[in-house]
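*Asks:* coordinates only, sequence not included:
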């Protein structure tokens, strides 16, 4: 009987620890409660704004292709990863003053405008030359960097301009087992100042109701390691330092002995 109680006790401990581990790694643990409240996503989601060093693909079209030809850069041929030639969109670089140099129209300041506002501005300027112009703008170098405890850290480039924090993490192949799901840091530069925003991926409201849910170009996502992994890393570094120190000491002793032997043989 005692043995049975002991085994039952061990089984309960294992079950409880398993539940705790699952909860530790699960996302959106309160999702059912979140859905019942029918909480809407934040209405104050920050729009993507054009910044210096953005590469913009701008294409002007109209009923008359001949009329818009002076306002479109020639399409350049580029090599795809498989070695085949493909057409790439011509782009305009937003300079340090926030301006682009547009054919015929000259310098146009776009910094701080949303893509929709930039489209409206260009269409208004083009109406003096083209009837019913249609303008399409795309940011070609929309980059988000994901660092820290993820399986594939690095910079990621997106063709769409509606990229969420979850899209960035998915491209980095998810967090490692050591990554803290309750403390994901977003670093954003806004108007020359750094913003630091934290997400708790275990909390649905923290993610889906945040006005920072959708990322902007050049955002950085950093995933912190848990304390256990940080402690292990520190211990590994200390062990490596100790081994280096011991190796250096042994080398010095051997060199000293060799020198003594060499002097004695003279």
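*Replies:* In hand now; what should we look at? Predicted, not measured: the structure shown is a model, and the values here were computed from it.
*Asks:* okay, CA-based contacts and neighbour counts for the rest of this
*Replies:* Will do.
*Asks:* contacts for stretch 106-120?
*Replies:* 47-52, 94, 97-102, 135-138 (CA atoms under 8 Å, 6 or more residues apart in numbering).
*Asks:* pretty sure residue 168 contacts residue 144?
*Replies:* Yes. Contact criterion CA atoms under 8 Å: residue 168 and residue 144 qualify, at 7.0 Å.
*Asks:* shared neighbours, the two?
*Replies:* Common contact partners of residue 168 and residue 144 (CA under 8 Å, 6+ apart): 156, 221.
*Asks:* circling back: inside strands: which ones of the contacts of stretch 106-120?
*Replies:* Of the contacts of stretch 106-120, the ones assigned to strands by DSSP state E are 99-102, 135-138.
*Asks:* which members of the residues you listed are classed as buried?
*Replies:* 99-100, 135-138 (16 or more other CA atoms under 10 Å).
*Asks:* all strands for the chain, in order.
*Replies:* Under DSSP E, the chain gives strands at 55-61, 76-79, 85-88, 91-93, 99-102, 106-109, 134-139, 142-148, 154-158, 179-190, 193-199, 219-225.
*Asks:* could you dump the ones you listed to a markdown table with distance to residue 12?
*Replies:* Listed next are those as a markdown table, based on distance: least, CA to CA, whole Å:
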| stretch | distance to residue 12 |
| --- | --- |
| strand 55-61 | 59 |
| strand 76-79 | 61 |
| strand 85-88 | 61 |
| strand 91-93 | 63 |
| strand 99-102 | 66 |
| strand 106-109 | 66 |
| strand 134-139 | 55 |
| strand 142-148 | 35 |
| strand 154-158 | 42 |
| strand 179-190 | 26 |
| strand 193-199 | 33 |
| strand 219-225 | 29 |
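*Asks:* in addition, the following structure is provided for comparison:
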């Protein structure tokens, strides 16, 4: 009789504990109908170099030995594209680059100080190629400029908050949230905050992920070092309290059952 009662009590307790879990509705985006015509064009602004950025500058030409004079560590740059990386970046590459100072300058090997702040990669590349051609230093020079620390940070109610390196140097808000594992069950999707630092100024934007007009926002396409914050809704606090109550209830039940079993087997 005692054994039969034991086998009845334990499954009942386990069933109670497992059925106390919270179920959540799937995440919804872009609710309702909207006009796709004004939103069909992709608005992407090429990122510009900012103070604190780490950039790679690799020079190629028809003469490998001559190119090596202008590359960090004497890397051989030739026109066929061999040996493209030069510095140790935050993403774990063995690539060394130039850290942009507070005034937006870097000192290029064999060239000297160069203002890169506020310029795009293409502008920097063209400026250097013009320098080599104008001074007859390299034959058919090619300059490859890349960001080595292009990253965004996602914080708050997502599955995997943290900083993410973007090797393609191009990412939008939805892609960033996808990288972070999507919204959590208690995320406020209507007030996603983006913090951006540009030209020494900090700006803020709040986007509503239910509203298709986010595609027209200049903050939808992210820039390097952008921070995305997803706050929690009011249900999270209530859910935490409810979960704590469930844990207390389960713990009390376990203690009660244990006491009963002890009395039965005495």
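*Replies:* That came in fine, so what should we check first? Source: prediction; values computed, not measured.
*Asks:* so which of the buried ones among the ones in strands among the contacts of stretch 106-120 of structure 1 comes closest to residue 26 of structure 1?
*Replies:* Proximity of these to residue 26 of structure 1 (CA to CA) peaks at residue 138, which lies at 35.5 Å.
*Asks:* got the contact list for the aligned residue in structure 2 for that closest one?
*Replies:* Counting by TM-score structural alignment, residue 138 of structure 1 corresponds to residue 146 in structure 2. Residues near residue 146 of structure 2 by CA under 8 Å, 6+ apart: 55-57, 121.
*Asks:* recalculate using a threshold of 6 Å.
*Replies:* 55-56 (CA atoms under 6 Å, 6 or more residues apart in numbering).
*Asks:* show me what residue 108 of structure 2 aligns to in structure 1.
*Replies:* Using TM-score structural alignment as the criterion, residue 108 of structure 2 maps onto residue 102 of structure 1.
*Asks:* what about the closest residue to its match other than its chain neighbours, distance to residue 69 of structure 1?
*Replies:* Leaving aside its sequence neighbours, residue 102 of structure 1 sits nearest to residue 108 (CA to CA, 6 or more residues apart in numbering; 7.0 Å). Distance from residue 108 of structure 1 to residue 69 of structure 1, counting by CA to CA, to the nearest Å: 19 Å.
*Asks:* ok, residue 101 of structure 1 next?
*Replies:* From residue 101 of structure 1 to residue 69 of structure 1 the distance is 16 Å (CA to CA).
*Asks:* kindly report the same for residue 229 of structure 1.
*Replies:* In terms of CA to CA, residue 229 of structure 1 sits 59 Å off from residue 69 of structure 1.
*Asks:* then residue 263 of structure 1?
*Replies:* With CA to CA as the criterion, residue 263 of structure 1 and residue 69 of structure 1 are 87 Å apart.
*Asks:* what about those two, which has more around it?
*Replies:* Taking neighbours as other CA atoms under 10 Å, residue 263 of structure 1 and residue 69 compare with residue 69 leading, 14 against 9.
*Asks:* aligned counterpart of that one in structure 2, please.
*Replies:* Counting by TM-score structural alignment, residue 69 of structure 1 corresponds to residue 68 in structure 2.
*Asks:* now the helices for the stretch 1-150 of structure 2?
*Replies:* Under the criterion DSSP state H, counting those that start in this stretch, the stretch 1-150 of structure 2 contains helices at 2-18, 64-68, 121-134.
*Asks:* alright, calling it a day.
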